[in-house]
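Trainee: give me a model of this one.
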Amino acid sequence: MSIEIIVGLPHLSAGPILAQACALRQPALISANALSRWSDRRGWREWAGWRLSQLRNAKGLSALCLDSAGFVAAARYGGFPWSLTDYVALAAAFPFRWWASADYCVEAEIARDREEVIDRLSRTIRANRDCRRLAEDHGIADTLMPVIQGRLPADYERCIDALWGSLRPGSLIGVGSMCRRDIHGPEGLVAVVDHLDQILPPAVRIHAFGVKGSALPYLLPFEHRIASIDSQAYGISARQAARQAGMSKTDRFVAAHMARWVGAQHERLASRALRLPHHRPDDLGSMPMDPWATAIALARSEIRDLIESGDLDHDQMTAPWIEQWAADIYAERLAG
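Mentor: Down below sits the predicted model:
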């Protein structure tokens, strides 16, 4: 068994990015947020439905999966701007390979204390059950992927216990709150995957949301358990490379970065003699409360990950660049 690389797409508009994904014959993941329509007609920005016409452009992809955009919804909007009924209707509008249950992420910048983490676990369990009920009404329950959440490895077990009845042999479940997680430590990526490997039935595999390429060497011992990961890290790399070159970040430029990134991930998976990268002990669990300080911390973390994975040169972490990167993160949050 091998871990499948699923490419996160920023949109489904016809153009170089989608064409590259089709040419690579690479399965892709689209966020519900990327398919959203928005309106300012009433004097404020509000959700106005789905851009279903874009789904027609996806027919050339080898496979397309759908994510509920739980982190984006929490970080930008304070919650889902659409109902679960709306979301499941979107899932029914296209033959997705799988579509993820709605979930409530528990990253430190979203769930700031233990009580809020537990509250969001309960909401995730309820959202899974509601999505399954609605999926059965639409006849798409067989492509629904349950999603579990947690801060501690044992938190995920709480979700699994509640959803055990829907975990049949051959099931695929999504594991959330992974992309900002350190690799090592008691709450690290390896600890979570190892814990899940011990408690899940042998025939159940997992999709790990947002795992960066630098973590792949540490996941190779769990190939029997991990079916796939997804990432859009190539987009971050393209943005910064374009800035350094003093050029626009066009879709064609991003598409070229996608091709190189996909190739690099397959090389990682193909090499069993791969040297494990040096561990960088980040404490993202103690993310500062101040929005600018948070943006700086996230910028440093993202740049370090890309340097370790080989997507950026080792000398590309400078104070002005960190501030520019943080400014983008800060502006994106304000825009949301």
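Trainee: could you use CA atoms for every contact and neighbour count after this?
Mentor: Noted.
Trainee: does the nearest residue to Ile226 once chain neighbours are set aside sit in a helix, a strand or a coil?
Mentor: Spatial nearest neighbour of Ile226, chain neighbours left out: Ile206 (4.9 Å); criterion: C-alpha to C-alpha, 6 or more residues apart in numbering. The assignment at Ile206 comes out as strand when based on DSSP: H, G, I helix; E, B strand; the rest coil.
Trainee: next one: Glu187
Mentor: Look at Glu187: counting by three-state DSSP, its state is coil.
Trainee: ok, it - how many residues close by?
Mentor: Using other C-alpha atoms under 10 Å as the criterion, Glu187 is surrounded by 17 other residues.
Trainee: how about Ser2?
Mentor: 14.
Trainee: now the closest residue to it other than its chain neighbours: how far from Pro217?
Mentor: Residue nearest to Ser2 in three dimensions, not counting chain neighbours: Glu223, with 5.8 Å by C-alpha to C-alpha, 6+ apart. When C-alpha to C-alpha, to the nearest Å is applied, the distance between Glu223 and Pro217 equals 11 Å.
Trainee: quick one more, to check against the first:
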Amino acid sequence: MNEPVPKKRSITIMVGLPHLADGKLLDRARRLQQPVLVSANALSRWSTKRGWREWTGWSMSALANAAGLRSLCLDSAGFSAMSRYGGYPWTIDDYVRLAASYPFHWWASLDYCVEHQVAGDREEVLDRISRTIRANIDCRRRAEEEGLNGSFMPVIQGRLPSDYERCADGLGSTIERAGLVGLGSMCRRHIHGPEGLIAVIDHLDRTLPPRTRLHLFGVKGEALPYLKPFIHRVASIDSQAYGVAARAEALRTRRPKSDAVVADHMEHWVRTQRVRLHQPSRLLPVQPPPSEPVRTDDPWEDAIAQARQQMRELIESGDLEHDELTVPWIEQWAADIYADRMTV
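Mentor: Modelled structure (predicted):
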């Protein structure tokens, strides 16, 4: 009896859509039959009745327009939430309610991105990794309660390649059970270098469970030939980069950035990525990982570092909420640690 021929793996190209309004952009996405990713931010309702912009819930009716798409996935809009609003305007319960409102192919956990625009120093990166761990654990718990565990996708964060391993380790069984894991803070990352995209993928290829595959949020299309050697790991990428090209054309031609213009750029982007998928694989030389910053011997700085680490542990354990503001406490917490040491 002949053995079945294993299905050849490929990297799926997903199109990020800025909205689900019925029109030329959504119609083009249907015709292209590429999987679609939509952000929670694109499905949000806002009000200025009280004199400021306030989140008031979800626009569920827009999801009815998704009929005819090949598949639809949901992103938590972490970068937009952090860079525009300073944090998530919605709770985990709010977000899970959105995830339950449509049969999404997958929906990504809330996470805390660490791009330089959001996390300015090493300590903030580590803080946000701990918050990401806790948000994943809480999202998974709510997914299990709502019967959504099958479509839940955990997301790991980091700046250094080892950060992503640290985040995955903090999630324990959540990663071990997941067939697909999202990688955040990718869209502004270089392909090359010790902190580059390929360095991260190479590190995770050696440290994640063998069956775990990856979705890369916002990865540049030119990375595809470099990702092909990791096709056993990389399941999919998404991008909304075509919108930047559409905006540039609108400015250059002094025409509105209409959905028709954006749709043309989206189709061009998709066709370009399909060509890149058939280009030969490209290998990058392995580069040594960047070293962790050296700690000082200053007792006050050491007390600050210990206070922050203890707060991270409390966030990961659930004794502090993932979105709880801890910055005002750090110096007082460190002062207590410092005083205890000085009295020993």
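Trainee: how alike are these chains, TM-score-wise?
Mentor: Once superposed, the chains reach a TM-score of 0.80 (TM-score structural alignment, normalised by the length of the first structure), with 276 aligned residues with a C-alpha RMSD of 1.4 Å.
Trainee: okay, and Glu145 of the second structure sits in which element?
Mentor: For Glu145 of the second structure, the host element (DSSP states H and E) is helix 122-146.
Trainee: before we move on, back to that, got the contact list for the alignment partner in the second structure of the residue nearest to Ser2 of the first structure?
Mentor: Glu223 of the first structure is assigned Ile231 in the second structure as its aligned equivalent, the criterion being TM-score structural alignment. Residues touching Ile231 of the second structure, when contacts are defined by C-alpha atoms under 8 Å, 6 or more residues apart in numbering, comprise Arg9, Ser10, Ile11.
Trainee: with Ala326 of the first structure instead?
Mentor: Taking C-alpha under 8 Å, 6+ apart as the definition of contact, the neighbours of Ala326 of the first structure are Trp292, Ala295, Ile296, Leu298, Ala299.
Trainee: again, only using 6 Å
Mentor: Taking C-alpha atoms under 6 Å, 6 or more residues apart in numbering as the contact definition, Ala326 of the first structure lies against Ala295, Ile296, Ala299.
Trainee: could those be laid out in CSV, adding neighbour count and distance to Pro169 of the first structure?
Mentor: Written out in CSV, the entries for the contacts of Ala326 of the first structure read as follows (neighbours: other C-alpha atoms under 10 Å; distance: C-alpha to C-alpha, whole Å):
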residue, neighbour count, distance to Pro169 of the first structure
Ala295, 23, 42
Ile296, 21, 44
Ala299, 22, 40
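Trainee: could you pull out the helices in the second structure for me?
Mentor: If DSSP state H is used as the criterion, the helices of the second structure fall at 24-32, 78-80, 92-99, 122-146, 161-171, 173-177, 197-207, 224-227, 242-253, 259-277, 299-317, 327-343.
Trainee: out of those, the one nearest Cys113 of the second structure is which?
Mentor: For the helices of the second structure, distance to Cys113 of the second structure was read as C-alpha to C-alpha. The smallest value, 6.0 Å, belongs to helix 78-80.
Trainee: burial count for the residue lying closest to Asn128 of the first structure once chain neighbours are set aside?
Mentor: Counting by C-alpha to C-alpha, 6+ apart, Ser101 is the residue found nearest to Asn128 of the first structure once chain neighbours are left out, at 5.5 Å. With neighbours defined by other C-alpha under 10 Å, the count for Ser101 of the first structure comes to 29.
Trainee: list the contacts of Ser101 of the first structure.
Mentor: By C-alpha under 6 Å, 6+ apart, Ser101 of the first structure lies in contact with Asn128, Met145, Pro146, Val147.
Trainee: next, the contact list for the counterpart of the second one in the second structure, please.
Mentor: Across the two structures, Met145 of the first structure finds its equivalent in Met153 of the second structure, going by TM-score structural alignment. For Met153 of the second structure, the contacting residues are Trp107, Ala108, Val181, taking C-alpha under 6 Å, 6+ apart as the criterion.
Trainee: for Met153 of the second structure, which non-adjacent residue is closest in space?
Mentor: Closest residue to Met153 of the second structure apart from its sequence neighbours, by C-alpha to C-alpha, 6+ apart: Ala108 at 4.8 Å.
Trainee: spit out the contact partners of the residue nearest in space to the middle of the first structure.
Mentor: Most central residue of the first structure, judged by C-alpha distance to the mean C-alpha position with C-alpha atoms, centre = their mean, is Gly210 at 3.4 Å. Gly210 of the first structure makes contact with Cys179, Asp230, Ser231 under the criterion C-alpha under 6 Å, 6+ apart.
Trainee: I figured the last one hits Gly8, correct?
Mentor: If I follow you right, that is Ser231 of the first structure. Yes: applying C-alpha atoms under 6 Å, one finds Ser231 of the first structure in contact with Gly8, separated by 5.3 Å.
Trainee: give me the more crowded residue out of those two.
Mentor: Neighbours per residue, other C-alpha under 10 Å: of Ser231 of the first structure and Gly8, the larger number sits with Gly8, 25 against 22.
Trainee: state the distance from the residue nearest to Ser2 of the first structure to Ile3 of the first structure.
Mentor: When C-alpha to C-alpha is applied, the distance between Glu223 of the first structure and Ile3 of the first structure equals 6 Å.
Trainee: ditto for Leu276 of the first structure
Mentor: Here the criterion is C-alpha to C-alpha. By it, Leu276 of the first structure lies 17 Å from Ile3 of the first structure.
Trainee: got it, and Ala100 of the first structure?
Mentor: 18 Å.
Trainee: more crowded one of these two?
Mentor: For the pair Ala100 of the first structure and Ile3, the greater number of neighbours falls to Ala100 (23 against 19), based on other C-alpha under 10 Å.
Trainee: for the residue mapped onto Val72 of the first structure from the second structure, grab the count of nearby residues.
Mentor: The alignment partner of Val72 of the first structure in the second structure, by TM-score structural alignment, is Ser80. Ser80 of the second structure sits with 16 neighbouring residues when counted by other C-alpha under 10 Å.
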